[in-house]
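*Asks:* The sequence and its predicted three-dimensional model are supplied below.
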Amino acid sequence: MVEAGRHLLAGLELAVREVNEAGGIVGRPLELVVRDTAGDPQRAAAAVDELARLGVAALAGEYHSVVARAAAARADALGLPFLCSSAVLDALTEQPTEWVARLAPAQSHGWRIYADFLLDAGHSRIAVAAEPTVYWASGAGILRDHLAPRGGTVLELDMRALAPTAVCDELVDHRATALLLLVGSPEPAVPIVRSVRRDRRLAEIMIGAPAGQPEFAEWAKLLGDDGAAVPFLRYLPERLTPLGARVGAALRERLAEAPSFVAFEGYDTVAVLADVLRSHGTDRARIAESWPRVAVDGTRGQIRFSRTPGISVWQWAWPPVQVVDRDPAEPDRFRILHVG
């Protein structure tokens, strides 16, 4: 989560710097006030309370879905506009709200695309190594519901009870052809990958990580060649817009490595909020009322928000979605395997 947060913050900071270099918001500088949620829902709620007291015009960011849900609930209760950058959990709030909008695609949208990729690749016996959180349970349910009518089965392996070597035995016993990592990284994802890669009985099994763990450099650093050929969801187009290409180069210089899709989400968040602030000022209610009128050219296409069935917040429907992996011949290069 630390690496994802670093990329998200880099995108946010770059966009703020560019807004201010262009004259700010009606002549006033845009200030980014940062609080670290540390992947903790309680810390997130406390941060929202503090930022609201400080008088911020709007809330931005958050990568972790469970944490974003806590932030969204508190922002909704306080009447603080929240543009969520990266979290995908469908039920970001318990009830429909006017205060929250989201850039990332809903989990149900992206993970159905991933399920289609699995079927197209010939996988119908799927095992998931899962941890017991709302996010992972939601993902497993989406996969199961989408695959079952198409002849697919999903076996859930409870990682509270299984060691990585025991996962290998379960995969062999159930003749699974794909293992999906619905777990945190690096623990226990990295030990699971190492165990499966070293088990000769599982030489043909595909390892997947729909939540995007292999996107970040730490994955390749820890796993080397073992971390290649692990398909994951990535929210980038096949070709970035001209703005996206320029921003990508600036982010690469800022991060000293290739920017992840999360960095682009951070940049786009500020691009949207800056446009809203220029047009509607800093009044919180007016900002929230502006979500359906947003039309901003972002790094990955034009951003508009709408009400989407089953989604409780204003949603960009939809950002581009790819299934990619790291090329075994060149692990720093990504291969596009499927486009949603």
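*Replies:* Everything's here; your move. Keep in mind the model is a prediction, meaning the values are calculated, not measured.

*Asks:* From now on I want contacts and neighbour counts done on CA atoms only, so please keep to that.
*Replies:* Fine.

*Asks:* And the helices in this structure?
*Replies:* Along the chain, the segments classed as helices by DSSP state H run 2-21, 41-54, 65-78, 107-120, 134-147, 164-173, 189-198, 217-223, 242-255, 261-280, 284-289.

*Asks:* Pipe these into a markdown table and attach distance to Asp158 per row.
*Replies:* Shown next, in a markdown table, are these (distance: least, Cα to Cα, whole Å):
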| stretch | distance to Asp158 |
| --- | --- |
| helix 2-21 | 25 |
| helix 41-54 | 23 |
| helix 65-78 | 19 |
| helix 107-120 | 20 |
| helix 134-147 | 11 |
| helix 164-173 | 9 |
| helix 189-198 | 13 |
| helix 217-223 | 22 |
| helix 242-255 | 36 |
| helix 261-280 | 28 |
| helix 284-289 | 41 |
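
*Asks:* Those into a markdown table, with extra columns for distance to Arg335 and mean neighbour count?
*Replies:* Below are the helices of the chain laid out as a markdown table (distance: least, Cα to Cα, whole Å; neighbours: other Cα atoms under 10 Å):
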| stretch | distance to Arg335 | mean neighbour count |
| --- | --- | --- |
| helix 2-21 | 20 | 19 |
| helix 41-54 | 34 | 17 |
| helix 65-78 | 26 | 22 |
| helix 107-120 | 14 | 20 |
| helix 134-147 | 23 | 18 |
| helix 164-173 | 26 | 16 |
| helix 189-198 | 19 | 19 |
| helix 217-223 | 15 | 15 |
| helix 242-255 | 18 | 16 |
| helix 261-280 | 15 | 23 |
| helix 284-289 | 38 | 18 |
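
*Asks:* Out of these, which is closest to Val323?
*Replies:* Taking Cα to Cα, helix 107-120 is the member of the helices of the chain nearest to Val323, at 6.7 Å.

*Asks:* The structure to be compared is supplied as follows:
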Amino acid sequence: MNTPATPPSPSVLLGALVPLTRPGWVEAGRHLLAGLELGVREVNDAGGVDGRPLELVVRDTAADPERAAAAVDELAGLGVAAVTGEYHSVVARAAAARADALGVPFLCSSAVLDALTEEPTEWVARVAPAQSHGWRIYADFLLGAGRDRVAVVTQPSVYWASGTRLLREHLAARGGTVVELDANALTPEALCDALVEHGATALLLLVGTPEPAVPIVRAVRGDERLAEILIGAPAGQPEFAGWAAELGADGAGVPFLRYLPEVFGPLGERVGKELHERLGEAPSFVAYEGWDTVAVLAEVLRAHGTDPAAVAGAWPRVAVDGTRGPIRFSRTPGIGVWQWAWPPVQVVDRDPAEPDRFRILHTG
């Protein structure tokens, strides 16, 4: 007796990989999910995809690459048209590799590691900028501010190691120096001693938050010998409200990268208001990345259908108005995925006079 075939889902399924529990960066995950959910709601309010609603199938990665790869397997088995999301670069890399192996389209929302895949692939595209692009802009900011003796405090990670290499190469070519300090080997107090010894003019936090970033910032801020040092966080730790809640005034004046325009157009203004209402706080760039991801996929699905190969084949033909500008994908040297080149990039900090207000220090 033949088993009846499973009827197709009345919805178009989109898989979503999001860090929602520790050790994942939960605040970033919450903002990313808010953007994804708002995007799906607006697509459905406008009639869905050929009359079928989009349905977001969310899986928590908890910053675990193996968990993310398993989630891609599961989502592929459920028949998703594409997988999207993820914030952590090492997790997104595992998801991209599995999506490529299975032939599932993956549109990465927020992870920036250049080598998202080991080899070029047609299955993966990315809305976030590559790390090399943003971090070089950050290095230019440091040089422009006269901070050419840079110390980086790091933890073991492909992402942090890549960032250290990018900074060292870019600064060295312009007369700057980079010294690397191990967050796992030094107490915050010993770190302060090392900064004094090296004559560092800037300390960059290439570490997780709140641990060990918060105690490091407190120790440096409390050390009179380091009153003139610049503390920076290119990965964006100060973007989220939890940073300000933990550190208060000590967390202000810490420049970081974010991917927003200086002035939003009407679409960005409208989406920003909706995201603010949904989150109960100002949306981060990560929330906008989530919305833009869904906008791209909705356009692709409407124009090219829900077959995975058709979705992946559409990356070079994408032309979508996102919240932060027109989105198109191209091949970029050194990057093996279809890349939006580039979203707007800013170096921003929290104003020491008003820590809830952001100051734009540099754009690229």
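*Replies:* Done, it's in. Note that the structure is a prediction, hence the values are computed from the model and not measured.

*Asks:* on that earlier part again, can you say which of the helices of structure 1 is nearest to Trp318 of structure 1?
*Replies:* Nearest to Trp318 of structure 1, of all those, is helix 107-120, at 8.5 Å by Cα to Cα.

*Asks:* Quick one: average offset of that closest one versus structure 2, please.
*Replies:* With the two structures superposed, helix 107-120 of structure 1 lies on average 0.2 Å from its match in structure 2, counting by mean Cα distance after the TM-score superposition for structure 1.

*Asks:* Find me the equivalent region of that helix in structure 2.
*Replies:* Using TM-score structural alignment, helix 107-120 of structure 1 lines up with residues 131-144 of structure 2.

*Asks:* Stretch 226-239 of structure 1 now?
*Replies:* Stretch 226-239 of structure 1 lines up with residues 250-263 of structure 2 when matched by TM-score structural alignment.

*Asks:* Pull out the buried residues from that stretch.
*Replies:* 250-261 (16 or more other Cα atoms under 10 Å).

*Asks:* got it, and stretch 199-213 of structure 2?
*Replies:* In terms of neighbour count (16+ other Cα under 10 Å), stretch 199-213 of structure 2 has its buried residues at 200-209, 212-213.

*Asks:* what sits against Ala72 of structure 1?
*Replies:* If you count contacts by Cα atoms under 8 Å, 6 or more residues apart in numbering, Ala72 of structure 1 has them with 82, 92-93, 100.

*Asks:* Can you say which of these are buried?
*Replies:* Using 16+ other Cα under 10 Å as the burial test, the contacts of Ala72 of structure 1 include 82, 92-93, 100 as buried.

*Asks:* Go through those and name the one nearest Ile113 of structure 1.
*Replies:* Closest approach between the buried ones among the contacts of Ala72 of structure 1 and Ile113 of structure 1, by Cα to Cα: Leu92, at 20.0 Å.

*Asks:* ok, the closest one - contacts?
*Replies:* If you count contacts by Cα under 8 Å, 6+ apart, then Leu92 of structure 1 has 65, 68-69, 72-73, 311-313 around it.

*Asks:* Any chance of JSON lines for the residues you listed, columns distance to Glu257 of structure 1?
*Replies:* Formatted as JSON lines, the contacts of Leu92 of structure 1 follow (distance: Cα to Cα, whole Å):
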{"residue": "Ser65", "distance to Glu257 of structure 1": "25"}
{"residue": "Ala68", "distance to Glu257 of structure 1": "26"}
{"residue": "Arg69", "distance to Glu257 of structure 1": "30"}
{"residue": "Ala72", "distance to Glu257 of structure 1": "31"}
{"residue": "Ala73", "distance to Glu257 of structure 1": "34"}
{"residue": "Ile311", "distance to Glu257 of structure 1": "34"}
{"residue": "Ser312", "distance to Glu257 of structure 1": "35"}
{"residue": "Val313", "distance to Glu257 of structure 1": "33"}
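
*Asks:* Considering those, which is situated nearest to Glu170 of structure 1?
*Replies:* Each of these was scored against Glu170 of structure 1 by Cα to Cα, and Ser65 proved nearest at 28.9 Å.

*Asks:* Chain neighbours aside, what residue packs nearest to that closest one?
*Replies:* Ala87 (4.4 Å; Cα to Cα, 6 or more residues apart in numbering).

*Asks:* In this structure that neighbour contacts His64, no?
*Replies:* Yes: contact criterion Cα atoms under 8 Å: Ala87 of structure 1 and His64 qualify, at 5.6 Å.

*Asks:* Which of the contacts of Ala72 of structure 1 fall within strands?
*Replies:* 82, 100 (DSSP state E).

*Asks:* Great, nothing more from me.
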